[in-house]
Each structure stands twice: as C-alpha cells, then as structure tokens.
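# After the sequence you'll find the predicted model.
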Amino acid sequence: DRTAQQRYDEHGRVDRVIDPENGATYYVYVLPWVLHGHTEAALRAQAGRLLDAPAAHRDPAAVGRALATGRAPMRHRAVLLGGTGPELRAGLAALAKGDSAPTLVSGAAADLDGAVFVFPGQGSQWAGMARGLLDASPAFAASVDACADALAPHVDWSLHQVLREEPGAPSLDRVDVVQPALFAVLVSLAEVWRAHGVTPAAVIGHSQGEIAAARVAGALSLPDAARVVALRSRALTRLAGGGGMVSVALPRDEAHELLTRWGDALSLAVVNGPGSVVVAGVPGALDELLAECERRDVRARRVPVDYASHSPAVAAIRDELLADLAGVTPRPARVPIHSTVSGQLLAGPELDAAYWYRNLRHTVDFEGATRRALAAGHRVFVEVSPHPVLTMAVEETLADADATGTLVLGTLRRGEGGPDRMLRSLAEGFVRGLPVDFSPALAGGSDERVALPTYAFQRRRYWPEPEAETVSLVPAPGDAGRDAAFWRAVEAGDVPALGGLLAAAAGEPAPAPA
C-alpha cells in the first residue's frame, strides 16, 4: 500500500498529488497552457518547439505560468487543458499537427470591446450546480460565503447545505429555495469571470436574473439584493398551484394574435427571441393553448412551475412585495443595465420596491434588451449561469439583426459544475479575443522558473525583386537588310552605326554624332 503525497496551494486546497514510486505529479484541477502566434502556421510551429523542448517535461503549473505571462497575446491562439504533463503534451502534439483534441481549444482572436453579462431567471439550476467551484475557486467560495450571510436573515435554510446537497437540505423544487440559491450562484460565477480579468461592459437580467444583474452592476448592495430575491420568492409561494407557464415557438406578434381568444386568462409573459415566447396563465387555458399549438404544428412545452409569473395573477401579492421591499435603497450602477422591464437603460436609482414589483408582473422583453445592447455597440454576450438557457435566444436575435463579429458564451453546463468547465469557457473566450487572465488557475505547483523556447518565426524573404525588362539587341527576324547591316557594323567595329541600329530597334532616336 503506497500513500500519495498531497500538496496544498496558498488557499489550503489540495491541488496536486505526487506518486511516491515514480514522482509523477497529478493535479486535482485542470491547468491551462496558453500558446499563440501571428499566424496559424506559427502557432503550430510554436507547439512543436515546446513539445520538443525540455520545458514540456517540467512542473505543469510552472510551465503554464511561464506561458501565460511570457508574451503579449497574438491573433492565433490555443489553450491546452489538462491535469498532468502527458495530457498537456498530447494536446501539444495535436496542435502541432493541426489536429483537434479534447484538451485543445483554439481560434483566431478579434478586437472585442467588452462583454455583456447575461443573467437568466429560473431554469438554469440543477442539483449540485457549481459545487465543484466551492472547493476549487477562492473567488467563487468567498462570494458564496458573503451571499449566505446576506440571505441568512431572510431564509430558514443553509445555502452551503443546499449547494452541497447535504442530508436534510431543502430541495430546489421549492421556489423560495431555488431562486435565492440560483441568485448566489449567478453572482458568484460573475466573480470568477472577474477574477480572470473579464469584467462586464453592461448587464442584462432575465426575470429574477435582473436581481443578480443589478448586484453585479453595483446598483444594489448585497444585503439589498439578497432581501429582494428572498422576499420576492417567498411571496411567489402564495401563488403556487394557481397557474403555470408554457414555452411557445412563435414570434411576439403571432403569439399576441393567438392569445386574444383567451382574454385575461393567458398573458405574454416572456419574449426571449424572434421566434420564442413564454405564456403564463390559468391551468385550463394553458391546456387549451397546448392543444391549439399541437393542431397548428407549433412547438410548445410546459415550463415546470405551478404559478403564473409576469401575468395579472401577480397583482395578488403586490402590497406584500411593496411592503417587504420598502427599505431597499438602490444606488448608481457602475455599468449600464439594459432593463427587460422598462425597455430603457437604467442608471440604478430606479430599482426600488415598485420596480421589483413590475419586474415580476410585467412581460420580460429579453429580445428587446439584447437588441438594445447590440445597438449600443456590444458584440460579446456571456451567459453567467450554471447551464446555458439563453445563449440560443441571444444567437437567434443577433442572427435576425444580421449582426457580424459576435461571440456568445456560456459558463457552466448541467453535470459540469467545476473548474474544468469554467476554464474551458474562459479558454473559449480567450481564443476569440477576450482579455482572460489565467493566473488564478495556475497558483499551485512549484516555484521553479521555466525557460521556454523562443518564438517560432515564419521566415520569409522580403527583398524587392527587380522587374525584368527585355530589349532586343538583335534586329527582328525577317528584316534581312537591317540584319545584314547589324553584323557588318559588328565585324567592322563601327560603333556609331551599331548605336544607330540598336536605337532604331528599340524605337528610340539615333544618338547624335560625337
């Protein structure tokens, strides 16, 4: 029985295990190796140089730090992701050959002008979401700790126990649990992006996601944001069992026309994109809507909730919400907030109790907010969530607007809630041009300095080539008289006569006699 040696990073986390028999190092979390070049050929050549160099066999974290800090990023980029030297070298070999590999992310960077952080409402959650980051990311863990403290006065359960799925923790099926827990995850994932150098140029929040957006933009303090999400979700429990929601694949105008037959029983709750809406209302009318959509061959499905957000039903909890949130004191936002409620750019102070009631009662115009962000010059949209539920809607809106040079990213994925997926999302942004700082992912390992191979210059000759200019010195074939005169002048050494013949052949006047 052999016992592996554990090594700890500066945050007290086990970050690597060393095999006592062969000394091999196995990192608990994946590490990034960043390479780049002015051309794709240079990038591949650089990978080949590193693969053949002694540096490729040094401590993987030390190699990663040297790669991440050695040179300014160039246009053609690649990120290798692995926990061991052999994994990373296998990715290097694939890159050098121009092949793909599971550990390789590559692309050509563009000049990107900052990202819009997009925060979804309920629907991106899953049991165990982001649990892997609690142990792997100090930025995420610190933010969750702060959120837990801010939520504690308003809830009777532990945020940490819910996220870790500990025995006795309440289920995410409860709206007054899932919405505060999801808020904490959204806000904390934003901190991970920030810790890696990606900060929001603007924010968009979808339904309850607007609370996280307001917090990340600085328009709400953390205690106020926690109060809004906890008491808003608690009020929603009063509506449980009285309604529902259905997603319908129709444009806004067609959905409006379809819903007229049901009057106030059904409402247009959400406009996600040019061909996607959500309808809220009473259960019987929703059943009829589903049947009508099936008859028309329109895709429709139930949203797994038993209340009707963004509909007249919310009026029943209006007074409760206004009273519970009366003490909320919004402040100026640090970055623009594209409201999905008012259709306006919010400065921050508008986010009072009345606004949060409208946020729950009115239609969520996510498509409109996306178009306004695009019109403001933004081309990068990052969905900050445990699973992407809005990226497709963003892409459809951008395509409908004929937008070019855009980038839409997610963060985590269902079943992939740890640092591996987080780093891959960061890498996907980096190779397209986002200014990602990989140093937080390279904090462990040894302190050794690694000498990297020099840049693989693609040498090309740039000396100007003179243009060839041909002048016939011999009279054209067939001109027998001139031909004979030419050779007589050559044999006789008659320079003036020879000069005259050559000038005539070139179409120039004969030289004057000396």
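Received, thanks. Numbers count the residues shown, from 1 in each chain.
# from here on, contacts and neighbour counts on C-alpha atoms
Fine.
# what sits against residue 498?
Neighbour list for residue 498: 486, 489, 490 [criterion: CA atoms under 8 Å, 6 or more residues apart in numbering].
# where's the second one, which helix or strand?
Put plainly, it is residue 489. Here residue 489, judged by DSSP states H and E, is contained in helix 480-492.
# out of the contacts of residue 498, which is most surrounded?
residue 486 (21 neighbours; other CA atoms under 10 Å).
# Could you list the buried residues of stretch 332-350?
Buried positions in stretch 332-350, judged by neighbour count with 16 or more other CA atoms under 10 Å: 332-342, 346-348.
# Can you tell me which residue sits nearest the middle of this protein?
When CA atoms, centre = their mean is applied to the chain, the residue found nearest the centroid is residue 409 (3.0 Å).
# Could you check how far it is from residue 201?
To residue 201, residue 409 is 15 Å away according to CA to CA, to the nearest Å.
# got the end-to-end distance for stretch 332-347?
For stretch 332-347, the separation between the terminal residues is 6 Å (CA to CA).
# Run the chain-centre distance for it.
Between the centre of stretch 332-347 and the centre of its chain there are 21 Å (CA atoms, centre = their mean, to the nearest Å).
# Report the inter-axis angle for the following helix or strand past the helix holding residue 489 versus helix 480-492.
Using DSSP H and E, the helix or strand that follows helix 480-492 in sequence is helix 495-506. Computed by axes from the mean of the first three to the mean of the last three CA atoms, to 10 degrees, the angle separating helix 495-506 from helix 480-492 equals 140 degrees.
# mind checking how far the closest residue in space to residue 417 that isn't next to it in sequence is from residue 430?
Nearest non-adjacent residue to residue 417, counting by CA to CA, 6 or more residues apart in numbering: residue 130, 4.2 Å away. Applying CA to CA, the value for residue 130 to residue 430 is 22 Å.
# okay, now residue 254: neighbour count?
11.
# Give the other helices and strands that the strand or helix carrying it contacts.
In this assignment (DSSP H and E), residue 254 forms part of helix 252-259. Under the contact criterion of 3 or more CA pairs under 8 Å, 6 or more residues apart in numbering; DSSP states H and E, helix 252-259 touches strand 266-273, strand 276-281.
# A further structure is provided below for comparison with the first:
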Amino acid sequence: MLEHRAVVLGSGGVGALGALARGVPHVGVVRGVARSRVSAVFVFPGHGAQWAGMGAELLEREPVFADAMAECGRVLEPFTGFSLLEVVRSGVGLERAEVEQPVLWAVMVSLARLWASVGVVPSAVVGHSLGEIAAAVVAGGLSLEDGARVVALRARVIAEELVGLGGMVSLALPVSEVEELVGRWPGLSVAAVNGPGSTVVSGDVAGVEGLLAHCVGAGVRARRVAIDYASHSVQVERVRERLLEVLAPVVPVSSGVPFFSSVSGERLDTAGLDAGYWYENLRGRVRFGDAADGLLADGRSVFLEVSTHPVLAVGLQETLEAAGRFGVVLGTLRRGEGGAERWVTALAEAHVHGLPVNW
C-alpha cells in the first residue's frame, strides 16, 4: 500500500503540480498519510448544517445523488405535501422546521448513497438529534419510508406546538461549567454534549437571552442556534402523547451496521428505535460525546461527517485529543460549496487518509 498520498485537483493547474514536486502547500493539492485497513464511521449532524442551495448542484451533476433524492422525495411527499426537489432547487421554506428537517434528512441519506457508490460504506453510524433518523436509515434499522415518517411527522408536531416558545445556545465550555451556569436561569437545561468543550443549552426565550447577555459580558464564546424552539428541554414533554401516536406505525429492525446512540451514549440494537425512542431523541439530552467515546473504545478512529456542512467536527476533534488518540475527521460538503469541485475534494481527502475510494 502507498502510505504517503497526494491528489492534485484539476482546479490547481500546473502550479499545483509544481507545488507537489517542491513539497510546499497549495490549495490545489490534498495530502495525507494513509493507514491500512481503514474504515469510516458515518456521522450525521442535526441542525446547523442547512443552507439555501444545499444539494442543488449535485442534483444536476451526480446521477446517484439525484436518484436517491428522487426516492426520498417520493416517500416524503405523502407526509409533507411539498416537492423535495423543488425546495432544494429554490431554497424556499428552509426557515420552517417542517421543511428544513425533512430536507436535511433527505440530503444526508442521499449523500451516504453517493459515498457508497464510490466504495466508501460505513463500518458504524452515529447521529446527533435529527441526524439519528438518517443514521438509522443508512444502517438499515429503519426503512426509507419509516425514516420519512419519523422526520416529517415529528417536524410537523414541532412546528405546530413548539415553535416560538424557546431557543438554543451553543457554548464553548465543558458541560460541568455549563450546568453550573444554566442554574441561574429557570427553564434552561443542557440540551447536548458534543465534546469535552462543546455544549448546547436550550429553554425558554427569556433564559436564552439572559444566558447570551451574560456570555457576552464574561467573554465566553457563545452563539445562538438558528431555531426558535427548545429541543431537548422540558418543553418537549407537552407533545409526548401526540408524537407517540403519529409515530406508532414505525417498525424498526436490527441492522447489520453498528448503531451508536446519542440517546443512550452506547451501541444500541436498532430494533429498539420505535416511537418511544424518537420521543426520547427529541426530549432528552444529546449524549453525542459519550457515543463518540464509545466509538473510540470500540477501535474506531476515522469519522466521516455525511452532511452539507461540518457541524460536529470540532467536538469529534476535541474527543480525540482528550482521549490521546490519533484519528481523522473528514467532511463532505460545505456551506456555499455544494458542487462537483467540493465533492471531488472530499473524495481526495478520503483517499489520502486511506479510505477505499473507487475512482
């Protein structure tokens, strides 16, 4: 096996070849050192990856992606009433939960299909909140139809009963410090732990605004998540019975691909991904950091975020560093970079780190 690898991208031209020959960095050259017997954990994020135009260029350039999106659109439309492909091409409606969530799910599932078409398949999967629905489908624990049911009907319940009641804030602090901090505002709680120094808080509007104002004054790095509801908080309890009812038809099965749960923080048999699980996925704390620790303990060290923008890369890198482990965190698309050039770059990055890309 050739361990030291480089890919010269077409956009780099002759200058990239010269830079490679001289051993100097160049934007048109992707380099890496490959390890043998490398396989990837597919990572699916939740909110934060969306942007107008995501997936639109690939629809026109990559037939595998386009076919997968058309299939997702067929199973979504009975639940959503809108055309997935029209929304992706126009970007209209992505500010609404009942549109944004199904579209994100479809794009992630279709990107996983695109990776598989070039020989890169998951050795395990992990998802974050909404991303767990895509992870379950890709692993084989949910049918495509059941995945569409979960993401679309749950998003509709959120839009009708939770939107406007709360918000979420991402903090660059460890969970121990955040738990002490949120105790100052009634109605706030820790929503997600993404890594040793990456924590998300959710709760009512007044609490979120108070927390943000405090962080600005204290010099704590914080940003408001671009949603107006409080996932993973006590507010979700008001929709419990409705969610259990609309998701009751879901029939999960055991999958052949290991599924690491961000609800339990451990590996889970996907036969347990019933309506009750998807309520807990929305109500409980996202234990993504625990799931990542479990993956490391299971010998996994290459993480491929299958998304339209890398959202979980920082938390994963923090987890690797805290564990003192060598690992690689890769992505797929990026905000504003969703076409053929970005896709080929993602393939190059995967190849130079040893993933079996079939060029």
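Cool, the structure landed. Remember, predicted model here, so these are calculated numbers, not experimental data.
# wait, what's in contact with residue 148 of structure 2?
Applying CA under 8 Å, 6+ apart to residue 148 of structure 2 gives the contacts 72, 75, 76, 79, 102.
# Need the three-state assignment for the equivalent of it over in structure 1.
Counting by TM-score structural alignment, residue 148 of structure 2 corresponds to residue 226 in structure 1. Of the three states, residue 226 of structure 1 takes helix according to DSSP: H, G, I helix; E, B strand; the rest coil.
# separation between residue 226 of structure 1 and residue 266 of structure 1?
Between residue 226 of structure 1 and residue 266 of structure 1 the distance is 31 Å, computed by CA to CA.
# Residue 324 of structure 1 too?
For residue 324 of structure 1, the distance to residue 266 of structure 1 equals 28 Å [CA to CA].
# Looking only at neighbour counts, state which of the two leads.
Between residue 324 of structure 1 and residue 266, counted using other CA under 10 Å, the more crowded position is residue 266 (25 against 16).
# Would you mind finding the match for residue 353 of structure 2 in structure 1?
The equivalent of residue 353 of structure 2 in structure 1 is residue 432 (alignment by TM-score structural alignment).
# which residue ranges form the strands in the stretch 351-500 of structure 1?
Using DSSP state E, counting those that start in this stretch, the strands of the stretch 351-500 of structure 1 run over 364-365, 380-383, 407-409.
# ok, now the stretch 151-300 of structure 1?
All strands of the stretch 151-300 of structure 1, identified by DSSP E, counting those that start in this stretch, fall at 200-205, 244-248, 266-273, 276-281, 300-303.
# Make a markdown table from these and add distance to residue 365 of structure 1 to it.
As requested, the strands of the stretch 151-300 of structure 1 are exported to a markdown table (distance: least, CA to CA, whole Å):
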| stretch | distance to residue 365 of structure 1 |
| --- | --- |
| strand 200-205 | 10 |
| strand 244-248 | 14 |
| strand 266-273 | 5 |
| strand 276-281 | 9 |
| strand 300-303 | 18 |
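# closest to residue 14 of structure 1 out of the ones you listed?
Comparing the strands of the stretch 151-300 of structure 1 by their distance to residue 14 of structure 1 (CA to CA), the top pick is strand 200-205, with 31.2 Å.
# mean shift between that closest one and structure 2?
Here the mean offset of strand 200-205 of structure 1 against structure 2 after fitting is 0.6 Å, by mean CA distance after the TM-score superposition for structure 1.
# Please list all residues in contact with residue 215 of structure 2.
Neighbouring residues of residue 215 of structure 2 by CA under 8 Å, 6+ apart: 221, 222.
# Now do the same for it: its match in structure 1.
Under the alignment defined by TM-score structural alignment, residue 215 of structure 2 is paired with residue 293 of structure 1.
# How much space separates its match from residue 276 of structure 1?
Residue 293 of structure 1 sits 13 Å away from residue 276 of structure 1, going by CA to CA.
# now do residue 340 of structure 1
Residue 340 of structure 1 sits 15 Å away from residue 276 of structure 1, taking CA to CA as the criterion.
# Now do the helices for structure 2: every range, in order, please.
Applying DSSP state H to structure 2 gives helices spanning 13-22, 56-61, 63-80, 84-90, 97-117, 131-139, 144-161, 175-182, 205-218, 240-246, 275-283, 288-297, 313-323, 340-352.
# how about the second one, which residues of structure 1 does it hit?
So that's helix 56-61 of structure 2. Across structure 1, the stretch matching helix 56-61 of structure 2 (TM-score structural alignment) is residues 131-136.
# mean shift between that stretch and structure 2?
Compared with structure 2 after the fit, stretch 131-136 of structure 1 shows a mean deviation of 1.2 Å (mean CA distance after the TM-score superposition for structure 1).
# chain center to that stretch, what's the gap?
Chain-centre distance of stretch 131-136 of structure 1: 20 Å, with CA atoms, centre = their mean.
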